[in-house]
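Undergrad: Predicted model, plus sequence, below.
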Amino acid sequence: MPVRNMLFALLLGLILPAPGVRAAEPAGKVVRLQGGAEARQDDASRVLAAGDPVRAGETLRTGPGSRLLVLFADGMELTLSDGAEMTVAAFDWDARQAAGKAELTLGRGSFLLRTGAVGKLPDHPLTVRTPLASVGVRGTQFWGGPLDAPLSVLLIEGRVVVSSPTGSVELGTPGEGTSVTEPGATPLPPTFWGEQRIQRAFATVGFEN
């Protein structure tokens, strides 16, 4: 089976986002939730439920055994694993002007990201930052999190550039991945992940049926 087809077959079997759901202002909304999750900003926190809004500046946190799927106003989809923490550091999308920007900051856990309109803009104004490296998004779908290394990144579709203070690598073929082994380390050269490792990555963000 071609690598691209295998990736999508595995993904579809694990994650089934609700169809036909539209994002709510100002940034997006929860479209699927398994277990418990909360949104925190400054000293305030709120328990999340399906349909709740997600705002720029909030930190999203998931509990043990939980999964969280957020649909943003530009069509971007973010899925978080259990025990994850992701901050919506910035999000802005003006559909009439076809302009915007977005920045997500991973504190811990794993995630799956499918870009929307912001991630496909010519100047690539979408970045995902992690404690070990940042990921420059080029209209794509990819997974990131700890897997056989403190940080690993798997490309599902499109292209990403994974950068640390000491260097960067580009992933441009579905099934390619890289890892950062420790703080300050350069991302490892891209390699193709086997089906077993890909399944392990997808399992961290897959919802129970």
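TA: Nice, thanks for sending it over.

Undergrad: Please count neighbours and contacts with C-alpha atoms only from this point.
TA: Fine.

Undergrad: Helices of the protein, residue ranges please.
TA: 3-14, 195-203 (DSSP state H).

Undergrad: looking at these, which is closest to Gly36?
TA: Nearest to Gly36 among those is helix 195-203; the distance by CA to CA comes to 17.9 Å.

Undergrad: Run the chain-centre distance for that closest one.
TA: Helix 195-203 sits 16 Å away from the centroid of its parent chain (CA atoms, centre = their mean, to the nearest Å).

Undergrad: Could you name the helices and strands sitting against it?
TA: helix 3-14 (3 or more CA pairs under 8 Å, 6 or more residues apart in numbering; DSSP states H and E).

Undergrad: residues making contact with the helix it packs on?
TA: Residues outside helix 3-14 that contact it (CA atoms under 8 Å, 6 or more residues apart in numbering): 156-157, 174-175, 198-199, 202-203, 205-208.

Undergrad: So among those, which ones count as buried?
TA: Using 16 or more other CA atoms under 10 Å as the burial test, these include 156-157, 174-175, 198-199, 202-203, 205-207 as buried.

Undergrad: returning to that earlier point: same list, the helices of the chain, but as JSON lines with distance to Leu106 please.
TA: Shown next, in JSON lines, are the helices of the chain (distance: least, CA to CA, whole Å):
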{"stretch": "helix 3-14", "distance to Leu106": "21"}
{"stretch": "helix 195-203", "distance to Leu106": "16"}
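
Undergrad: put this beside the first:
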Amino acid sequence: MLKIFTLLLLFASFLFANIGIVSLVEGKATILRNGQTLGANIGDKVENKDVISTQVNSKIKITFIDNTIVTIGKESSLNIEEYIFNTSTKEAKTELNVLKGAFHTITGEIGKVNPDKFKLKTKSASIGIRGTEFYGDENRIVCTQGRIIVLSNSVSVDVPSGNYINIFANQRPSVPLPLENSTLDNIIERLNTNNQSSNNGVDNFNNVPSSPLALEGSTLRTLDNLDNQNSWGNWNENLQSLQDDKNNAILNNSIQNGINSTDNNPAVAITDSSYVQSLMDSANSIQLSFSGTISSTELNPGETIDPSSFISLDIYLGGGSNSVAGNYNFSTNQLRNYSGTFVNSTVDKDGFFASDSSDSFIEGKYYGQNISSVGGIIKMQYPGGITTNGTFSATR
């Protein structure tokens, strides 16, 4: 009797531990399990509480026993907080946490049996599913199949297939917006591993008919070394920070030369006015916050701008009220000093205007696909009437 009981315990332990396998590795990946770091290879089993991580130019794909597929991209980490799937009792639960980096998820049987028990957490949102394929990045969550429920900053948003929402730190998310192909292109570029084969020498893995992963390419276009373009996201703060600095410099240069957009720098092209209008017409209000710099060519010989000079703007769109608020400070080494708080403003789909009590004002435009930055001209005026003209650029 004791032997039978022991065998049952061992069998139950095996079922609990065997929740999925590593079904693809490109580059180098590891599994942190019970304080021990293990190299990840195709065919390795994954367990609850495993933390799976990838290195530079690497990715790993996990196929769970219900055929849920999760891929994480380069320099990413996934924590399998809890996974239960019992075909006999229909008990099912999935809690995954993308700690950093890129991910791609296609839900399996759990999405059909018990969709309310599937949760994937990211840096700033929790995602529930309804038979779904989805992706996200630090600013957006996109649904490409089925529908998802996104909870961010205590606000729940239902996102149907073909739509995405913008998410913000310490702000309510946007309303669902129609998905455009260009929304995904920059993410694809950032997620290319540049690896030509897996570390196990298995070629054309996604084309093997017996593999569950072959389903991914059956109705979707295939790109070498890339997962499907409709299902990736990224939390790469360092890269985004560098891109913001680059955009700021390009914006300043473009504004100084009277250029509204640059063909070879789509990241700083003027925002599509129809997108801005959709935010303005939304029943829900969103707040977009920007910080940046001020430049001027009206300086004396030897005069330089103090590094502490800044401009800070909050643009409110939707909810029946569209406005701009903010403040600025501009000073130089020759004691030129301007500052002001913008109290009056007008906003439309093509740009905005704001002024302070001393007749200083800004006129700006929106840049980037999702208004990632703003820029324009600024007129700074002393209370006594002396003015200095300049330009400003600011990023979210």
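TA: Structure received. Only a predicted model underlies this, so the values are computations on that prediction, with no experimental measurement involved.

Undergrad: what's the closest of the contacts of helix 3-14 of the first structure to Glu85 of the first structure?
TA: For the contacts of helix 3-14 of the first structure, the closest approach to Glu85 of the first structure (CA to CA) belongs to Val205, at 13.2 Å.

Undergrad: Please report how far Gly108 of the second structure lies from Asp245 of the second structure.
TA: Distance of Gly108 of the second structure to Asp245 of the second structure, computed by CA to CA, to the nearest Å: 41 Å.

Undergrad: coming back round to it: among the helices of the first structure, which comes closest to Gly139 of the first structure?
TA: Here helix 3-14 is closest among the helices of the first structure (CA to CA), at 15.9 Å.

Undergrad: list the contacts for the corresponding residue of the second structure for Arg138 of the first structure?
TA: Aligned by TM-score structural alignment, Arg138 of the first structure pairs with Arg130 of the second structure. By CA under 8 Å, 6+ apart, the residues touching Arg130 of the second structure are 111-112, 115-116, 146-148.

Undergrad: If any of these are buried, put those into a ChimeraX selection.
TA: Burial among the contacts of Arg130 of the second structure is assessed by 16+ other CA under 10 Å; the matching ChimeraX selection reads:
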select :111,115,147,148
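
Undergrad: List the members of the contacts of Arg130 of the second structure that persist in the first structure.
TA: Contacts from those that recur in the first structure, judged by both residues aligned by TM-score structural alignment, their matches' CA atoms under 8 Å, are 111-112, 116, 146-148.

Undergrad: returning to that earlier point: now for the buried ones among the contacts of helix 3-14 of the first structure: which two are most distant?
TA: Maximum pairwise distance in those, criterion CA to CA, is 22.4 Å, between Pro174 and Phe207.

Undergrad: Of the helices of the first structure, which is nearest Pro165 of the first structure?
TA: With distances scored as CA to CA, the stretch of these nearest to Pro165 of the first structure is helix 195-203 (25.2 Å).

Undergrad: List of residues touching that closest one?
TA: Counting by CA under 8 Å, 6+ apart, 7, 10-11, 14, 143, 147, 154 sit against helix 195-203 of the first structure.

Undergrad: now do 10 Å
TA: For helix 195-203 of the first structure, the external contacting residues (CA atoms under 10 Å, 6 or more residues apart in numbering) are 3, 6-7, 10-15, 81, 110-112, 143-148, 152-154, 156, 175, 177, 192-193, 206.

Undergrad: out of the residues you listed, which are buried?
TA: Buried residues within these, counting neighbours by 16+ other CA under 10 Å: 3, 7, 10-11, 14-15, 81, 110-112, 143-146, 152-154, 156, 175, 177, 192-193, 206.

Undergrad: Could you tell me which of the residues you listed belong to strands?
TA: Judged by DSSP state E, those include 111-112, 143-145, 152-154, 156, 177, 192 as members of strands.
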